[in-house]
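Trainee: sequence and predicted structure below; questions after.
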Amino acid sequence: MAIYEPRIGIKQWAEADRPREKLMLHGRRHLTDAELIAILIVSGNTEESAVDLSKRILASCNHDLDALGRLEVKDLCKFRGIGEARAISIVGALELGRRRKPGTTEMVRILSAHDCHRELSPVLTDLPHEEFWILLLNRANQVITKHQVSKGGLTGTVADPKVIFKIALEHNAAYVVLAHNHPSGNLKPSPEDLLLTRNLVSAGKLLDLHILDHLIITNKSFFSFNDDGLI
């Protein structure tokens, strides 16, 4: 006859094995990915500790944090013990980590399409839909800010030139870099992409707001209109 063994929750573990206590005692770098996620979800379910539940979530993504970062709230809520609030905590934490970059007291200077991609890829990768963003620069090619212009569906998004130039003028920008993502992974500009870029370049000249580049960004690479001679 099988012997019933009650589940041991995290609170009953040795203090050094509890994720929060382990972080306080040894520092964040001593925690596994599952333990870090367990801190976010606080507790597990009636059959699993928070760490065990976190391990199962990671296993569903082949222990790939990038894949985990692509999950939506509804995907995480499919796991027993993960409600909407916990799912939002996981999604929010991973998005914050994606946007994080080494601190600097100097303004970032843009000198190439690769520099533009470095600034914009954190907000335009791993999305299931298209978004259109602009990167605004001063006359020294330093980044003032980046701004979302529109959000669309799987196959496209609409970028209103009036909105783009209004935002640029409000921030006293001298140069504008356009960018949008292709969730399909296709880097080829569509006829609509080419027409929009031409129109924005022409309008920008009248306003003394120069369009430096337009990037199409996918999860693995990017396409530069400027590098390809299209601007």
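Mentor: Looks like it came in fine. As the structure is a prediction and not an experimental result, all values here were calculated from the model.
Trainee: contacts and neighbour counts: CA atoms only from here.
Mentor: Will do.
Trainee: just the strands in the chain please.
Mentor: 131-137, 143-151, 175-181, 210-217, 222-224 (DSSP state E).
Trainee: now render the ones you listed as TSV, adding distance to L40 and mean neighbour count.
Mentor: Compiled in TSV, the strands of the chain are given as follows (distance: least, CA to CA, whole Å; neighbours: other CA atoms under 10 Å):
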stretch	distance to L40	mean neighbour count
strand 131-137	28	24
strand 143-151	28	17
strand 175-181	29	25
strand 210-217	30	23
strand 222-224	33	22
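Trainee: of all those, which one comes closest to M24?
Mentor: Closest to M24 of the strands of the chain is strand 143-151 (CA to CA; 35.6 Å).
Trainee: what distance separates that closest one from the centre of its chain?
Mentor: 14 Å (CA atoms, centre = their mean, to the nearest Å).
Trainee: that strand vs strand 175-181, what angle?
Mentor: 40 degrees (axes from the mean of the first three to the mean of the last three CA atoms, to 10 degrees).
Trainee: adding another structure so you can compare the two:
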Amino acid sequence: MGYNTIKQWAIDDRPREKLLLKGSNALSNAELLAILINNGTANTSALALAQQLLQAVDNHLSRLAGMSVEEIRQLGIKGLGPAKAVTIVAALELGVRTHSYQLQTQTVSSSKDAAQYLKAQLQHKTVEQFVAIYLNRANKIIRHETISTGGITGTIADPKIILRKGLECNACSLIISHNHPSGNLNPSNADKTLTEKIKQAAALVDMALLDHIIVSHEGYFSFADEGLL
């Protein structure tokens, strides 16, 4: 049975030509990845490689966005070498940064606004990270700090570091956040204790803790919305 390369497909079915004719919105995730992959192997098209890659991450782009070059290579997909993996990692990181920048320029007026920004930063991470975002009087984000990075099961956040970073940028308020790579959004007792400690310490320097938001690929949990602040 003969193997047809993408160049032998109808023009409307070729990812590059389809993008030129119809725009990027008309392409599936696999077709967009196929453009990044550029070429396949002797027996597999770039689109087929893209489909295999998506299947390997259960069709979760956020999971793929959190993977390193080595992690993509460890999936064992023949035809996805280091050069292709580098291109994919770089392109997805640009997407994450673009989305984060767009959200950062907006006013944070609700937990939903903050969660959108924080999810763009954290939901694809495979290890737990604790971050703080600092806001001015107009509720604009003026600083984003990664406080600590832990293993798969947790991380440690030092209230002294969190407040020092806020004082350095003259923040009026802050929002703390961490991700749960497992997807579980329920706060632990340790999460609740730490939140109260940071809230009390921030109040001593006239800085308001607006929220503690836990994010994952499943969604987000807001301490403020749940009456835990």
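Mentor: Cool, got the structure. All figures in this text were calculated on a predicted structure; none of them were measured in a lab.
Trainee: quick revisit: could you dump the strands of structure 1 to CSV with distance to A16 of structure 1?
Mentor: Formatted as CSV, these follow (distance: least, CA to CA, whole Å):
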stretch, distance to A16 of structure 1
strand 131-137, 44
strand 143-151, 43
strand 175-181, 44
strand 210-217, 44
strand 222-224, 45
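Trainee: I'd like to know which of those strands lies nearest to T105 of structure 1.
Mentor: strand 143-151 (12.7 Å).
Trainee: which residues of structure 2 does that closest one align to?
Mentor: Taken onto structure 2 by TM-score structural alignment, strand 143-151 of structure 1 occupies residues 141-149 there.
Trainee: name the residues that touch the matching stretch?
Mentor: 104-105, 107-108, 127-136, 155-158, 161-162, 165, 169, 171 (CA atoms under 8 Å, 6 or more residues apart in numbering).
Trainee: once aligned, what mean separation remains between it and structure 1?
Mentor: Here the mean offset of stretch 141-149 of structure 2 against structure 1 after fitting is 2.1 Å, by mean CA distance after the TM-score superposition for structure 1.
Trainee: what's the match for V131 of structure 2 in structure 1?
Mentor: Using TM-score structural alignment, V131 of structure 2 pairs with W133 in structure 1.
Trainee: spit out the contact partners of its match.
Mentor: Counting by CA under 8 Å, 6+ apart, W133 of structure 1 has contacts K146, H147, Q148, V149, S150, L178, A179, H180.
Trainee: now it: how far from P19 of structure 1?
Mentor: The gap separating W133 of structure 1 from P19 of structure 1 is 38 Å, by CA to CA, to the nearest Å.
Trainee: burial of V96 of structure 2, as a residue count?
Mentor: 18 (other CA atoms under 10 Å).
Trainee: assess the claim that it and Q121 are in contact.
Mentor: Yes: the pair V96 of structure 2 / Q121 is scored as a contact, 7.0 Å apart, by CA atoms under 8 Å.
Trainee: to which residue of structure 2 is A87 of structure 1 aligned?
Mentor: By TM-score structural alignment, A87 of structure 1 lines up with A85.
Trainee: against structure 1, where does stretch 162-181 of structure 2 fall?
Mentor: Residue span in structure 1 matched to stretch 162-181 of structure 2, by TM-score structural alignment: 164-183.
Trainee: give me the contact list for the matching stretch.
Mentor: Residues contacting stretch 164-183 of structure 1 (CA under 8 Å, 6+ apart): 116, 120, 124-139, 141, 144, 149, 154-155, 204, 208-219.
Trainee: how deep is the alignment partner in structure 1 of A34 of structure 2 tucked in, by neighbour count?
Mentor: In structure 1, A34 of structure 2 lines up with A38, judged by TM-score structural alignment. Using other CA under 10 Å, A38 of structure 1 is surrounded by 24 other residues.
Trainee: what do you get for the one 10 residues further on?
Mentor: Taking other CA under 10 Å as the criterion, the count of residues near E48 of structure 1 is 18.
Trainee: with L33 of structure 2 instead?
Mentor: So L33 of structure 2, with other CA under 10 Å, has 23 neighbours.
Trainee: show me where structure 1 has its helices.
Mentor: 19-26, 33-41, 50-60, 65-69, 73-76, 84-99, 113-124, 161-170, 191-207 (DSSP state H).
Trainee: who does the second one touch, helix- and strand-wise?
Mentor: If contacts are counted by 3 or more CA pairs under 8 Å, 6 or more residues apart in numbering; DSSP states H and E, helix 33-41 of structure 1 sits against helix 19-26, helix 50-60, helix 84-99.
Trainee: tell me which of those helices lies nearest to E72 of structure 1.
Mentor: Among the helices and strands packed on helix 33-41 of structure 1, helix 84-99 sits nearest to E72 of structure 1 (CA to CA), with 7.2 Å.
Trainee: just the angle between that closest one and helix 113-124, please?
Mentor: Using the same axes, to 10 degrees: helix 84-99 of structure 1 against helix 113-124 is 170 degrees.
Trainee: and helix 84-99 of structure 1, what does it pack against?
Mentor: Using 3+ CA pairs under 8 Å, 6+ apart: helix 84-99 of structure 1 touches helix 33-41, helix 65-69, helix 73-76, helix 113-124.
Trainee: I'd like to know which elements the shortest one is packed against.
Mentor: Put plainly, it is helix 73-76 of structure 1. So helix 73-76 of structure 1, by 3+ CA pairs under 8 Å, 6+ apart, packs with helix 84-99.
Trainee: and the helix it packs on, how far from structure 2 on average?
Mentor: Looks like 3.0 Å for helix 84-99 of structure 1 (mean CA distance after the TM-score superposition for structure 1).
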